[in-house]
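[1] coords below, sequence missing:
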């Protein structure tokens, strides 16, 4: 089946993101979101999710923004001197040097899952903020828990439609991500339910200031494996996410397009079946 999951990251980051996600869901172009349990608007996001039960909500596992959900003394490998999560660059450096224990990653994951449950929700799946779970030491911890609990886990496959060009730095990061995806897939093949394809407006190269149906038509038209996840980031105003993320302009452009119903029209036009991670899989692990 030509199955599509349109997932909005960063639910709970702030009120502007929460409102934008509900706008897109109401317009018919969104089926899923992933919740940052330590986001400043996490409780408000959970309340919105309960009011819109058709919206699938997963855990947006976070190791690079804000404070931990576990006791700081239990996850010191994951924190900076101020007791907060470090940047993705610093996290990657520690992982590459073997300075982060799997046990501490596991403690933080369990703490975030417990926080998710306290918000009155059950996760449909797990992904991560800034794709940190693509790093093999993190992926292995999440994969084990997902396999045990029959939770789908996002695989952030790299796609690039024909003609799209990217800056050198992003090209190098994409090459590294391809290698990590290959390694993770090889280690966990047959034991996890994961999306078979993945795309986002970042696969266009430098995302344009204004997005329209044609951009999403190009992205989705290049997909040949299912289920596919289309990752989106949404915010009603670029400034809503100042100091929280560097993609405020992209989030605003995506919100304008999805809230207008343009993506819903592309989904219908191309014959996609819109699902969440909770109902996207007919069979078992793949």
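    Looks like it arrived, so ask away. Since we're looking at a predicted model, the values are computed, not measured.

[2] hey, let's count contacts and neighbours off CA atoms from now on
    Noted.

[3] all helices of the stretch 101-250 of the chain, in order?
    102-118, 136-149, 168-188, 213-221, 248-259 (DSSP state H, counting those that start in this stretch).

[4] nearest to residue 21, out of those helices?
    Comparison of those against residue 21 by CA to CA identifies helix 248-259 as nearest, at 7.8 Å.

[5] SS state for residue 8?
    Using DSSP: H, G, I helix; E, B strand; the rest coil, the structure places residue 8 in strand.

[6] that one: what's it in contact with?
    Residues near residue 8 by CA atoms under 8 Å, 6 or more residues apart in numbering: 21, 30, 32-34, 231-234.

[7] of these, select the buried ones using a ChimeraX command.
    Buried members of these, identified by 16 or more other CA atoms under 10 Å, are gathered into one ChimeraX selection as follows:
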select :21,30,32,33,34,231,232,233,234
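
[8] keep only those of the contacts of residue 8 that are in strands.
    Here DSSP state E is the test, and the contacts of residue 8 give 32-34, 231-232 as lying in strands.

[9] thinking again about what came up before, for residue 5, state which of the contacts of residue 8 is nearest.
    Once CA to CA is applied, the member of the contacts of residue 8 that ends up nearest residue 5 is residue 32, at 6.9 Å.

[10] wait, the closest one touches residue 5, no?
    Yes. Under the criterion of CA atoms under 8 Å, residue 32 makes contact with residue 5 at 6.9 Å.

[11] what residues are shared contacts of these two?
    275-277.

[12] top of those by neighbour count?
    residue 277 (29 neighbours; other CA atoms under 10 Å).

[13] let's bring in a second one:
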């Protein structure tokens, strides 16, 4: 049985320039899914771009809790927003037991607010895309309360979500995110610098040894504009991801190792 791989271009909908790069990574590279942030002003244009340039590309829902404005009324999710009604940046969040190094502050979003905003983003996704998401995942940070919210929304919708890692069920095949040797710290370091063709050729992500039937990788391939600079701490690494995912050496490595590029439909049993 060949290894199946989902390569997600995260943050689709972040900015006009970034979205053009993400579509290039799908059309000319190895990205197999575009993961859509629905809370941005750019999101409707991102969906239109996808519909026009690559309508076959599957969209996942990239739930955003830390950049820009929420979909919900800010008054309904007080632990997630500041006095201006904007999301607290990830650097303002409490690090918590999951130990995300970006989180160096004192903000602790509640399960209730996280769940309310996630449901609002699911509804927004359906308005924009015309169908419910097949996958729901997190942007930038993760907490135990977020995992609880993902599990609840996943159960409500019957869709694959971030709280499921390697689980088999009557409806879902096993799949999970690849973590390179060195664990979460190594993964975050790779994200911060952007991936290279040499990372693929050396299997730095552990794709070939992934214990799951379907492996998942997340990247941020895109061009950079002022919107990206203003709202994200991840900037130049996006350009490197785009260059790498469209590099012929990466496509050649995938094919040489008999890897099938798939989207989240592969996770669901017929």
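    Perfect, thanks for sending it. All of these numbers come straight from a predicted model, not from anything done at the bench.

[14] TM-score for these two?
    The TM-score (TM-score structural alignment, normalised by the length of structure 2) is 0.80; 252 aligned residues with a CA RMSD of 3.2 Å.

[15] does the residue located most distally from the centre of structure 2 sit in a helix or strand, and which one?
    Ranking residues of structure 2 by C-alpha distance from their mean position (CA atoms, centre = their mean) puts residue 83 at the top, at 27.5 Å. Counting by DSSP states H and E, no helix or strand carries residue 83 of structure 2.

[16] what residue in structure 1 is paired with it?
    Here residue 83 of structure 2 is matched to residue 81 in structure 1, going by TM-score structural alignment.

[17] could you check how far that match is from residue 37 of structure 1?
    22 Å (CA to CA, to the nearest Å).

[18] mind checking how far the aligned partner of residue 198 of structure 2 in structure 1 is from residue 225 of structure 1?
    When structure 1 is aligned by TM-score structural alignment, the residue opposite residue 198 of structure 2 is residue 214. Noted for residue 214 of structure 1: a distance of 20 Å to residue 225 of structure 1, by CA to CA.

[19] do residue 249 of structure 1 as well
    For residue 249 of structure 1, the distance to residue 225 of structure 1 - CA to CA - is 30 Å.

[20] could you find the closest non-adjacent residue to residue 81 of structure 2?
    residue 87 (4.3 Å; CA to CA, 6 or more residues apart in numbering).

[21] list the contacts of residue 53 of structure 2.
    Counting by CA under 8 Å, 6+ apart, residue 53 of structure 2 has contacts residue 23.

[22] next, count neighbours for the residue nearest to residue 81 of structure 2.
    Residue 87 of structure 2 has 22 nearby residues by other CA under 10 Å.

[23] same deal with residue 136 of structure 2?
    For residue 136 of structure 2, using other CA under 10 Å, the count is 25.

[24] residue 265 of structure 1 falls within a strand, correct?
    No. Under three-state DSSP, residue 265 of structure 1 sits outside any strand and is assigned helix.

[25] ok, residue 106 of structure 1 - contacts?
    141-142.

[26] so what corresponds to it in structure 2?
    Aligned partner of residue 106 of structure 1 by TM-score structural alignment: residue 115.

[27] one more: residue 151 of structure 1?
    For residue 151 of structure 1, the residue aligned by TM-score structural alignment is residue 159.

[28] one more: residue 256 of structure 1?
    Using TM-score structural alignment, residue 256 of structure 1 lines up with residue 243 in structure 2.

[29] so how far is residue 242 of structure 2 from the nearest residue to its match once chain neighbours are set aside?
    Leaving aside its chain neighbours, residue 243 of structure 2 sits nearest to residue 221 (7.7 Å; criterion: CA to CA, 6+ apart). Look at residue 221 of structure 2 and residue 242 of structure 2: by CA to CA, they are 4 Å apart.

[30] which neighbours do these two share?
    In contact with both residue 221 of structure 2 and residue 242: 21-22, 25, using CA under 8 Å, 6+ apart.

[31] now, these that are in helices?
    Among these, the members falling in helices (DSSP state H) are 21-22, 25.

[32] tell me who's in contact with residue 224 of structure 1.
    Counted by CA under 8 Å, 6+ apart, residue 224 of structure 1 has contacts residue 197.

[33] the same query, at a cut-off of 6 Å, please.
    For residue 224 of structure 1, the contact set (CA atoms under 6 Å, 6 or more residues apart in numbering) is empty.

[34] do the same with residue 98 of structure 2
    No contacts exist for residue 98 of structure 2 under CA under 6 Å, 6+ apart.

[35] also residue 10 of structure 2?
    35, 220.

[36] what sits closest to the alignment partner in structure 1 of it if chain neighbours are left out?
    Matched to structure 1 by TM-score structural alignment, residue 10 of structure 2 sits across from residue 9. Sequence neighbours aside, residue 34 is the residue nearest to residue 9 of structure 1 in space, at 5.1 Å (criterion: CA to CA, 6+ apart).
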